[in-house]
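A.B. asks: Next one to model:
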Amino acid sequence: MNNNNNYDLETKLIHGGHKPDPATGALATPIYQTATFAAKTVEHFEELCQTWGYVYTRECNPNLSELEIKLSILEGGENAIVSTSGMGAIASTVLALVKSGDHVICSDGVFSHTKILMGELLTKFGVEVTFVDAVVPDNIRKELKENTKFVYIESPLNPTLDLVDIKSISEIAHANKSLVIVDSTFGTPIIQQPIKLGADLVIHSLTKFMNGHGDTLGGAVIGSKELIELVRWPSLCCFTGASLSPMNAWLITRGLKTLDMRMKRHCESALQIASFLESQDCVEIVKYPALKSHPQHELCKSQMNGLGGGIVSFKLIDGINGFTRDEASRKLMNSLELVTIATSLGEEHTLVQMNGENLIRIAVGLESVQDIINDFIQAIQKIEGSFEKSEA
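C.D. replies: Next comes the predicted model:
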């Protein structure tokens, strides 16, 4: 199966882009750990160069090809290209699409490194960048210009977990003949498929849920053949050189086979943790799209299949047991025994980190959800000085 779209998503995760090794019949794809490939003749070499055959791994490799085919099938795109990291994918895409004098719109609240790329690198080259609160789609409409090349959004946003209406913004941008790029790392194709909602390009940090094991870096861009070829050459292969290694491509492809089961477990556990936190007197606010209390819960149901994802964010009240909010947040995180203080997300370990506004982000892992909740119970008890309020 290379591109049969008649199968269910669970089958595509395993069979998409995959076929037994033609040389040995090995069912598991070999790792083509090579920098270069041999041609039979000079004419054969010239043909490979003209047809994107296997010449040099920075440009093409069987492990990368299998992953790219699988991703395009999963997201409903025509083509895909993978990269060394999510930022490699973002930088290669942006540099492929803009030139001096262009204007781009970027949603507020995007990944911090994306904001640096937009706000510092692009402006150095004469590209005007406007940051907009994209949670309100009409804000995009107000900032569009004739030379707006693309609108760049994330949904859910990190770490606030506010949602951006992909369908509405795509309609607004396309009326202006502007492209729409969506970072869907928090969603994955299990939860949302931006191309079906009208987006032109979908970006993923494959490091996160798609790989799922926290042991490699990777990124991807999925979209039309025309746009992906613009990103591939000369942007990714020449300008950034951000090509994924064969070993990392193999690891991510292996991780994708269990994405459906893992994402459903992440979502189920996250909802239970969010509900628990919402019941705690010491918690001021919990942000999780699948909670009925989330202001965009209805959008979650229509855009994310009702699944909230694997991330929960919350903020403690100020003045718990005499602590400032910052002091209490730090004490709570430092008191966790099972949950790990670390960046990243989407792996088997539950990770926690805090931003500058004392918003605590939990990247829910695959451990027993009751064990995770119990860990927060004992940490909450340490800041409250009480063993009565915190019950699962």
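A.B. asks: contacts, neighbours, all on C-alpha from now
C.D. replies: Will do.
A.B. asks: List the residues that contact residue 349.
C.D. replies: 339, 340, 364, 365, 366, 367 (CA atoms under 8 Å, 6 or more residues apart in numbering).
A.B. asks: can you check residue 350 too?
C.D. replies: Residue 350 touches 339, 340, 362, 363, 364, 365, 366, 367, 372, counting by CA under 8 Å, 6+ apart.
A.B. asks: Name the nearest residue to the first one, sequence neighbours excluded.
C.D. replies: Excluding its sequence neighbours, the residue lying closest to residue 339 (CA to CA, 6 or more residues apart in numbering) is residue 350, at 5.3 Å.
A.B. asks: Would you convert the contacts of residue 349 into CSV that also reports distance to residue 116 and secondary structure?
C.D. replies: What follows is the contacts of residue 349, written out as CSV (distance: CA to CA, whole Å; DSSP: H, G, I helix; E, B strand; the rest coil):
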residue, distance to residue 116, secondary structure
339, 29, coil
340, 27, strand
364, 27, coil
365, 29, coil
366, 32, coil
367, 34, coil
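A.B. asks: May I ask which two of those are separated the most?
C.D. replies: 340 and 366 (12.9 Å; CA to CA).
A.B. asks: end-to-end on stretch 215-231?
C.D. replies: 26 Å (CA to CA, to the nearest Å).
A.B. asks: Can you list the buried residues in that stretch?
C.D. replies: For stretch 215-231, a neighbour-count test (16 or more other CA atoms under 10 Å) marks 216-224, 227-231 as buried.
A.B. asks: can you pull out the helices in the stretch 1-150 of the chain?
C.D. replies: Along the stretch 1-150 of the chain, the stretches classed as helices by DSSP state H, counting those that start in this stretch are 9-15, 42-50, 62-75, 86-97, 112-116, 123-124, 137-143.
A.B. asks: To check against the first, give me the structure of this:
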Amino acid sequence: MTRNHDLAPETLAAQALGFVDPEHKSLVPPVHYATTYERVPGGIGPAGGPGFSYSRNDNPSYTQVESLIQRLEGGEDALVLASGMSAVTAPFMALAPGDHVVVQNVMYWGIRRWLLTFATRWGLDVEFVEAEDLDALRAAMRPGKTRLVWVETPANPLWGIVDLAAAAEIAHAAGARLAVDSTVATPVLTRPLEHGADLVMHSATKFLNGHSDVLAGALVTARKDEWWERIEQVRRDFGTVMGPHEAWLLLRGMRTLHIRVRKACENAMAVAEAMARHPKVSHVLYPGLPEHPGHAIAARQMQGGFSGILSIRVAGGEAAALAAMRRMTVWHSATSLGGTESLAEHRASTEGPGTPVPDDLIRLAVGIEHAQDLIDDLTQALDG
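C.D. replies: As a prediction, the model looks like this:
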């Protein structure tokens, strides 16, 4: 599929790695709905070449989008899975009961909840740490015992920034691997493997697809090793594969990834700057603002923008935040991020008891609309 290894990422995505159907010369790949494939007796696939056996193992529609994600992240191999949560859980399930894992304290709530419930009951030794604090991260390591360090940057929904190169050095010094949830940064802004990470995870439902119509997850590895083989086995044996049509839609969405992410970043910066001036906003949490505590690190490891998502804290507390949510008309009150439309969410209500999120916080997932429309709607909602 690849015609030129020197092409820019934008070109690779827009052309789906230069795909041209060898039989019909179509520029859009077909959807492979087959679940089973004819084999050479005693083997898999046609004689003398690669092949497929069963779609719980692999499918041509998976491999097309996997190849693109692998190239964009600069990894050795990639897998797509049925959802972001299936992509998150597979690396942990590829560990053994008793293994020690160090996990960022404030991150996507669904991951944190799964680790506190299923993962601990299954036998993983899960330790939460403020991963932005490198001394705290270093102190949490147990050389020879810690197997995995899991971080998210920017981290949902407070948007803390982890120094990936330093975190990788700390993990590797203890004999552990570093895995990075890079859903919000996307490969457009950050390529964690270039900073020393061993694994990258995406909830591909979000920016990679970008149209709020596909559940998908993706993993990219720096190397094909025994752990990666176990992750592949988890996907196969737990059946957490995508449908072929969803894989096709994901590939379709990724053709516009770069222009969508850049427009969302541009809009988010405009919204952040406007909200920083609003008297009824006490804090704007966005790494693109110079006053953000992680700004310098973000500026170093994010190229071309600071993501399309931010949070604001409303000066009047929870009641004022909920009142502003009710008055919004352009922003939709909904969960998710990375789509073309802008979404607002009162995260503490969504996450429920035990959340570390302040109750005055509104998460703003910025879309690709006109920025002034978004700012005007937030302004009138806050002003009441």
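A.B. asks: what would the contacts of residue 350 of the first structure look like in TSV with neighbour count and distance to residue 12 of the first structure?
C.D. replies: Output for these, formatted as TSV (neighbours: other CA atoms under 10 Å; distance: CA to CA, whole Å):
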residue	neighbour count	distance to residue 12 of the first structure
339	23	33
340	16	33
362	26	29
363	26	26
364	29	25
365	26	24
366	18	23
367	16	26
372	20	32
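A.B. asks: between the residues you listed, which is closest to residue 178 of the first structure?
C.D. replies: Distances from residue 178 of the first structure to those, taken as CA to CA, are shortest for residue 363 (33.3 Å).
A.B. asks: any idea what the residue nearest to residue 339 of the first structure aligns with in the second structure?
C.D. replies: Alignment note: residue 350 of the first structure maps to residue 342 in the second structure; criterion TM-score structural alignment.
A.B. asks: what's the spacing between that match and residue 310 of the second structure?
C.D. replies: For residue 342 of the second structure, the distance to residue 310 of the second structure equals 11 Å [CA to CA].
A.B. asks: isn't there a strand covering residue 285 of the first structure?
C.D. replies: Yes - judged by DSSP: H, G, I helix; E, B strand; the rest coil, residue 285 of the first structure forms part of a strand.
A.B. asks: Quick one: map it onto the second structure.
C.D. replies: Match for residue 285 of the first structure (TM-score structural alignment): residue 283.
A.B. asks: hang on, its match packs against residue 317?
C.D. replies: No - with contact defined as CA atoms under 8 Å, residue 283 of the second structure does not count as touching residue 317 (11.5 Å).
A.B. asks: Run a quick neighbour tally on residue 350 of the second structure.
C.D. replies: 12 (other CA atoms under 10 Å).
A.B. asks: can you tell me which helix or strand it belongs to?
C.D. replies: In the assignment (DSSP states H and E), residue 350 of the second structure maps to helix 347-351.
A.B. asks: For the first structure, which residue occupies the most central location?
C.D. replies: residue 185 (1.1 Å; CA atoms, centre = their mean).
A.B. asks: Now do the same for that one: its match in the second structure.
C.D. replies: Residue 185 of the first structure maps onto residue 183 in the second structure, by TM-score structural alignment.
A.B. asks: Same question for residue 209 of the first structure.
C.D. replies: Residue 209 of the first structure maps onto residue 207 in the second structure, by TM-score structural alignment.
A.B. asks: Identify the spatial nearest neighbour of that match, chain neighbours not counted.
C.D. replies: Closest to residue 207 of the second structure by CA to CA, 6+ apart is residue 338, at 4.1 Å.
A.B. asks: which residues does that neighbour contact?
C.D. replies: Residue 338 of the second structure touches 184, 205, 206, 207, 208, 210, 211, 212, 308, 365, 366, 367, counting by CA under 8 Å, 6+ apart.
A.B. asks: can you give me the strands in the first structure?
C.D. replies: For the first structure, the strands defined by DSSP state E occupy 79-83, 103-107, 128-132, 148-154, 179-183, 201-205, 219-223, 283-287, 311-316, 340-341, 351-354, 360-363.
A.B. asks: which residues are in contact with both of residue 342 and residue 310 of the second structure?
C.D. replies: Contacts common to residue 342 of the second structure and residue 310, judged by CA under 8 Å, 6+ apart, are 364, 365, 366.
A.B. asks: Present those as TSV; the columns should include distance to residue 268 of the second structure.
C.D. replies: TSV is the format used below for these (distance: CA to CA, whole Å):
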residue	distance to residue 268 of the second structure
364	9
365	8
366	6
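A.B. asks: quick one on the thing from earlier: please tell me I have it right and the residue nearest to the centre of the first structure contacts residue 211.
C.D. replies: No - using CA under 8 Å, residue 185 of the first structure is not in contact with residue 211, being 11.1 Å away.
A.B. asks: that older thread, name the nearest of the contacts of residue 349 of the first structure relative to residue 380 of the first structure.
C.D. replies: residue 339 (13.3 Å).
A.B. asks: how near is that closest one to residue 159 of the first structure?
C.D. replies: On the measure of CA to CA, residue 339 of the first structure and residue 159 of the first structure end up 18 Å apart.
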